[in-house]
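# what would the 3D arrangement of this be:
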Amino acid sequence: MGLYLPDAIRLHARERGTRAALSCADRTLGYAELHSRTNRLARALLTAARPGSRIGFLARTRTEAGEILIAAAKAGLVTVPLNWRLSEAELTALAQDAGLRVLLTEPEFRSAADAVHAALPGLRLVIIDSPAEQQDRQEQPDPPDSPDPSGPAQAADPAVPGYEAWLAAHPDDDPGRGGRADADEVYLQIYTSGTTGVPKGVLLTHTNFHAERAELEESRWQPGSVALNALPLFHIGGLGLLQMALSAGAHSLLLPDFTPEAAARTIEREGVTHTFLVPSVLHLLTELPGIERRDFSRLHLVSYGAAPITPALLRRSLSVLGCRFQGKYGLTEAGGTVTRLAPEDHRPGGPRSHLLGSVGRPRPGVRVVICDPGTGDPVPPGTVGEIRIASAHNTPGYWNRPQETTELYDARGLLCTGDGGYVDEDGYLFLTDRVKDMIVSGGENVYPTEVESALAEHPAVFEVAVVGVPDDLWGEAVTAVVVPRRDLPRPGEQELIDFVRQRIASYKKPRRVHFVGELPRNPAGKVLKRELRARLRQSHQ
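Below you'll find the model as predicted:
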């Protein structure tokens, strides 16, 4: 087993204290400094919350977000990362559901934080300010008194401390929590992205969510590795990459605002060795003009996941980036990664090229069972059913939702993912879609991923999503929503339908094709098919 995060930071502070741990913009923290600062923050948090309490952070991907995660674990507190893209009403509802005791936020989200504070009067609000921002504020004249004493508190209000001053006021004294003795304590509460309904708080213990030694070794993580993390830290993908890099003693470069150019420049200039990219980001990066001329020679491994990837995009990514790739399938409720498609399985054009459509084999200690969604009985290899999981990484449940927690597990104790797929004779898992996303058209089952993969082969298709829309004749009509490439003439609807019919069974072809400028996505990069279905149903009424 690998180290839990607090113990990893303690170890690296002793053995490689001056080595860079976290960087964002022009600020870099070494491991010794990170250890010291998180000790101070842990002590500060314990003045406002008892062990087991929930603390939230509402911030972009920056060094302080990493500090909060580590410090809370050292203090025995539960971190609740909040999605800064949500509305004030949504954020307030999540904060109330979690019962936050502390909220740390940056000035950009102060309005939303004040709304949360108003709904939770006992909440301790802290404004994240870097040392440079703190100095700037100190040099500014005091603001005039507010004419409305009941108005929002300002950052200068002593009741709302600045982050740096709050740390400085507390001792460098490690509370000592978050080690092996605390293995079964919850330390993360991550709210699901809510593509199918109201977000639920997924509980994760140190055992559920930590970097295992086998994972570090198979991905060749080492203290000299450099990771680019451009994922939001309210998502398990971003948190997982951060935890992996810190556990390995590597250097994490945090990118608060992703652009293809910024990512490419960082990979090239900083000698990035590891990164995790969702398919939509891979699309943007590989389409960047001149990307083939970039020097990515130090890039060792690109992991991808969080949403289905088409074989066409994967082949282009392999060609353009020229490094090793590994695919990952997982979900928050399963503690992150469930299966892994190893780099040696990424061989376009070879006898095993069909594996590019797979998400790989289960990680060590994980058992994947394909079950009939109606009866719950296991089905033979090659048969499509619901993916269910047995693993020590599975969540103990949802926060304050006993009914949903009960429904998450079947009678055998397997976690029900809601994802459809099948396992081949060699144990490779192939996704077909969410069980509820399967389309029944003319009495035949159609899996959108298969249609999307066929359409993505067309040179003029940039992105595509396929959903079922109610139809009087077919029951559900297979409907494609296509983002065309801007540098090529837009294809016609019939042209795309005929293109698919030449590649897969005719009954699977789209009955309708809609062209759009972009697909709706949640912050994790997943296409919001629920929203697409709603739009298309409305347009056909």
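# contacts and neighbour counts: CA atoms only from here.
OK.
# where do the strands sit along the stretch 101-250 of the chain?
Shown for the stretch 101-250 of the chain, the strands assigned by DSSP state E, counting those that start in this stretch span residues 102-105, 124-127, 186-191, 201-205, 226-229.
# other residues contacting the fourth one?
Residues from elsewhere that reach strand 201-205, judged by C-alpha atoms under 8 Å, 6 or more residues apart in numbering: 98, 183-192, 332-333, 335, 394-399.
# if we go to 6 Å?
Residues from elsewhere that reach strand 201-205 (C-alpha atoms under 6 Å, 6 or more residues apart in numbering): Asp184, Glu185, Val186, Tyr187, Leu188, Gln189, Ile190, Tyr191, Thr395, Gly397, Tyr398, Trp399.
# here is the second sequence; please produce its structure so I can put it next to the first one:
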Amino acid sequence: MSGVIREYNTFADVIRRHAQERPDAPALTFKGDTHSFAQLHDATSRTANMLASRGVGPGDRVALISRNRPEMFELIYACNKLGAVLAPLNWRLSQREIAQILSDCMASVVIVDEIGEGLLPDESSEVPVLRFGPDFDEARAAASGDDPGHSGGPDETALILYTSGTTGLPKGVMLTNRGMSYTRELAKAWGMDSESVNLVAMPLFHIGGCGYGSSTMLAGGHTVLMAEVDVLEILALIPRHRVTHTFLVPAVVQSMLNAPEVADADLQSLQLLMYGAAPMGDVLLRRAMDAFGCKFMHAYGMTETSGTVVILEPESHDPDGPRSGLLKSCGRALPWVELRVVDPATGKDAMTGDVGEIWLRTPMVMKGYWQNATATREAITAEGWFRTGDAAYLDEEGHVFLFDRFKDMIISGGENIYPAEIENVLNGHPAVAEVGVIGVAHEKWGETPLAVVVRKAGQAADAGALIAYTRKNLATYKCPSRIVFVESLPRNASGKLLKHVMRDTYGATS
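Next comes the predicted model:
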């Protein structure tokens, strides 16, 4: 495979090198407070030693439930300096979902902000909890600033990111030092170097946050972190810090364009806007290109691949050119990524233009699913090919055109939603006999879940009651926006739910 990195550097190795070679250069800014690489190196060593004093060692999991804050980057490096594994959890999940993940994770310590603390299970737990704030700051300051010195091997797990599965059960994706080291190569592909300034608005529990968010920092550049997406703040931060790069989902780009303030915003420093989770579309792209005046790049990847594996380069973003059709593509595989489109019926490569399942083979592919050998075997073949579950076709030049999702995944505002999760919850309601969930078009979020429900005989629960029930048990963004009641669901002779019929009936996104 061309482009394979023969050497790798861990997160810990990179921060050590930057602290030595460019100690005073800005590394991380949050709410106007900037830390240099030397300061970040010192803080991460102190955090590592604080964790070690609480019994955290190689291989131990450190769970994290928090909105974006600079300590989250510190913890990525601190855990790597110990050989521990950071597991940042989605603070948008429900308490039930968090409890399920914490039970699976078996963390040695849980670190929370005020939102994360409110999500901790009600029942008592022997796992110690650290809370961001004065106590955390004092404990870190009191710890030794000596580097613990751990330098992990290529196959050592650096991060566990939890992703929902088709069964509705969360799965912990184990990402290795080698897999995450390709973030440096991605930084080069995105034109980042030590002079770059990267605005990070994506949540750090997401690979688009902790992966993409690490890119410029690993390249020796300056990272400007946001607590969460705020359109007006984005427009203010770009000129304030002379931001050169950022990653945004199309829904956020559209919100920025709809803000009156964009007309007077100074965006001249912006060199590249990366987007993913959904195509930009030629109408939105034209507006964005006119307003932002920078290059655009489409990225395709997933948690299991340590981030981006396919890109549509800026040169292909020409909505008025002879190859404008490429805007429907997510691009071509990066040099160190092998990509196949496989006919699931035969297991052989599909012909050009024929739809099949995307298979990937690259050192970026996860080590496996934490404590789930069965799911790992189902996802990764004996030859090392990762089966994405995404359906696509290739053109003659190797451009990937997503066609559909074998897993029926819904993408709403850049968040992945699996219908099985919603179906599992609704099936627990006493009034629900059967339910099928599909994604339907939404003007703001791209897609939103629609639940088609068959009531149990004699039950009269209305749509509002069912939506409220899901909101008690699921993250709000996963909950259906609409409930449709029917007498029966479409099924084939074997009883399989025919979701393509449901999509046709209810005008779902194809």
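# name the member of the contacts of strand 201-205 of structure 1 with the most neighbours.
For those, the largest neighbour count, defined by other C-alpha atoms under 10 Å, is 31 neighbours, found at Tyr187.
# contacts only, for it.
By C-alpha under 6 Å, 6+ apart, Tyr187 of structure 1 lies in contact with Val78, Thr205.
# tell me the counterpart of it in structure 2.
Tyr187 of structure 1 maps onto Ala158 in structure 2 when the alignment is built from TM-score structural alignment.
# Pro6 of structure 1: which of the contacts of strand 201-205 of structure 1 is nearest?
Minimum separation from Pro6 of structure 1 among those (C-alpha to C-alpha) is found for Tyr187, which lies at 11.1 Å.
# picking up where we left off before, from Gly172 of structure 2, how far off is the match of Tyr187 of structure 1?
As for Ala158 of structure 2, its distance to Gly172 of structure 2 is 12 Å (criterion: C-alpha to C-alpha, to the nearest Å).
# which parts of the stretch 1-150 of structure 2 are strands?
Assigned by DSSP E, counting those that start in this stretch, the stretch 1-150 of structure 2 shows strands spanning 26-30, 33-36, 61-65, 85-89, 109-112, 129-131.
# so can I have JSON lines of those showing distance to Val400 of structure 2 and mean neighbour count?
What follows is these, written out as JSON lines (distance: least, C-alpha to C-alpha, whole Å; neighbours: other C-alpha atoms under 10 Å):
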{"stretch": "strand 26-30", "distance to Val400 of structure 2": "35", "mean neighbour count": "22"}
{"stretch": "strand 33-36", "distance to Val400 of structure 2": "40", "mean neighbour count": "16"}
{"stretch": "strand 61-65", "distance to Val400 of structure 2": "35", "mean neighbour count": "25"}
{"stretch": "strand 85-89", "distance to Val400 of structure 2": "31", "mean neighbour count": "26"}
{"stretch": "strand 109-112", "distance to Val400 of structure 2": "40", "mean neighbour count": "22"}
{"stretch": "strand 129-131", "distance to Val400 of structure 2": "44", "mean neighbour count": "16"}
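# what about the nearest residue to Gly194 of structure 1 once chain neighbours are set aside, how many neighbours?
For Gly194 of structure 1, ignoring the flanking residues on the chain, the nearest one in space by C-alpha to C-alpha, 6 or more residues apart in numbering is Lys200 at 7.8 Å. Residues lying near Lys200 of structure 1 (other C-alpha under 10 Å) number 21.
# go on, the one 5 residues further on?
Here the neighbour count serves as a burial measure; for Thr205 of structure 1 (other C-alpha under 10 Å) it reads 22.
# aligned counterpart of it in structure 2, please.
Residue correspondence to structure 2 (TM-score structural alignment): Thr205 of structure 1 is matched to Thr176.
# its match and Glu71 of structure 2, how far apart?
Applying C-alpha to C-alpha, the value for Thr176 of structure 2 to Glu71 of structure 2 is 21 Å.
# what do you get for Ala382 of structure 2?
Ala382 of structure 2 is 39 Å from Glu71 of structure 2, where distance means C-alpha to C-alpha.
# so between those two, which is more surrounded?
Glu71 (17 against 9).
# tilt between the longest helix along structure 2 and strand 61-65?
What stands out as the longest helix in structure 2, according to DSSP state H, is helix 37-53. Using axes from the mean of the first three to the mean of the last three C-alpha atoms, to 10 degrees, one finds that helix 37-53 of structure 2 and strand 61-65 are set 110 degrees apart in direction.
# grab the nearest non-local neighbour of Leu125 of structure 1.
Spatial nearest neighbour of Leu125 of structure 1, chain neighbours left out: Leu103 (5.0 Å); criterion: C-alpha to C-alpha, 6+ apart.
# mind checking how far that neighbour is from Arg85 of structure 1?
Leu103 of structure 1 sits at a distance of 16 Å from Arg85 of structure 1 (criterion: C-alpha to C-alpha).
# ok, Leu318 of structure 1 next?
Applying C-alpha to C-alpha, the value for Leu318 of structure 1 to Arg85 of structure 1 is 31 Å.
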